[in-house]
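Visitor: coordinates only, sequence not included:
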């Protein structure tokens, strides 16, 4: 039997599917890094909050509770595992920012804008899309 060389033909559908999978992997890696940096920063901050509450005159855990609230809010922004319940909240997530950056790069790189113009376009899109009314 004669074995023919297989030729890989990339259709637009295959290319789109490959990009979607690659994008999901890269986005997960970015979110894991952001989550790890946040956790690393929270270690000493948690200790400081504990000490501040321990030596305060108040009986409540004001600093600790604020830290926990901030941690929950940052979970919504990172949205590491794409919780659907987080979508109901009107907070900007890493996914939202990635969508904006990808969209701007797809459209505006073709127009050969400078890097500074691209960054300004991204900032403007974020401001208009997530304006707090």
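Guide: Here it is on my side, so go on. What you are looking at is a predicted structure, and each value in this text was computed from that prediction instead of being measured.

Visitor: When you work out contacts or count neighbours from here on, use the C-alpha atoms and nothing else.
Guide: Fine.

Visitor: How about residues contacting stretch 51-69?
Guide: Outside stretch 51-69, the residues that touch it by Cα atoms under 8 Å, 6 or more residues apart in numbering are 46, 49, 50.

Visitor: let's bring in a second model and compare:
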């Protein structure tokens, strides 16, 4: 957080600043989650598009493309929800749910838990202690 605040206020933070590293790690993790969601959507939509095309071919309704059009609209909606390449300029300002909003809510819940000494704080201490023991063993 400190590195982010410094960079926003115009002060240069060092490349080794924990704020910058933390922001980078957060962005990489969120991007991986978005890639997974996008891939899962594509896997599901591929057979659905074939089914929509087949239904359109055998349908006796006026518009043979109605099913595919619905699927395309669903694809656009999920594309905005996933926001893979941050094409929505301010995802947290939009009323519709998105992976960005969900990630912010999870992050805030973890931050509150950590500040209150909950499970995330105990986990962080345990990881720090384990890392210290590993460094101690490696230095011997």
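Guide: Looks like it arrived, so ask away. The shown structure was predicted, so the numbers you read here are calculated from the model rather than taken from an experiment.

Visitor: of all the contacts of stretch 51-69 of the first structure, which comes closest to residue 88 of the first structure?
Guide: Ranked by distance to residue 88 of the first structure (Cα to Cα), these are led by residue 46 at 28.5 Å.

Visitor: What is the equivalent residue in the second structure for that closest one?
Guide: Mapped onto the second structure by TM-score structural alignment, residue 46 of the first structure lines up with residue 49.

Visitor: Skipping adjacent residues, who's closest to that match in space?
Guide: residue 68 (6.4 Å; Cα to Cα, 6 or more residues apart in numbering).

Visitor: ok, how many other residues are close to the one you found?
Guide: Neighbour count for residue 68 of the second structure, taken as other Cα atoms under 10 Å: 19.

Visitor: One more: residue 31 of the second structure?
Guide: Neighbour tally, residue 31 of the second structure, other Cα under 10 Å: 19.

Visitor: Which positions within the helix or strand encompassing residue 138 of the second structure qualify as buried?
Guide: Assessed by DSSP states H and E, residue 138 of the second structure sits inside helix 119-139. Using 16 or more other Cα atoms under 10 Å as the test for burial, helix 119-139 of the second structure gives 120, 121.

Visitor: quick one, what contacts the most centrally placed residue in the second structure?
Guide: Nearest residue to the geometric centre of the second structure (Cα atoms, centre = their mean): residue 30, 3.3 Å. By Cα under 8 Å, 6+ apart, residue 30 of the second structure lies in contact with 100, 103.

Visitor: show me where the second structure has helices.
Guide: 2-8, 18-58, 66-82, 99-115, 119-139 (DSSP state H).

Visitor: and the shortest one, what other elements does it pack with?
Guide: Just to be clear, that refers to helix 2-8 of the second structure. helix 18-58 (3 or more Cα pairs under 8 Å, 6 or more residues apart in numbering; DSSP states H and E).
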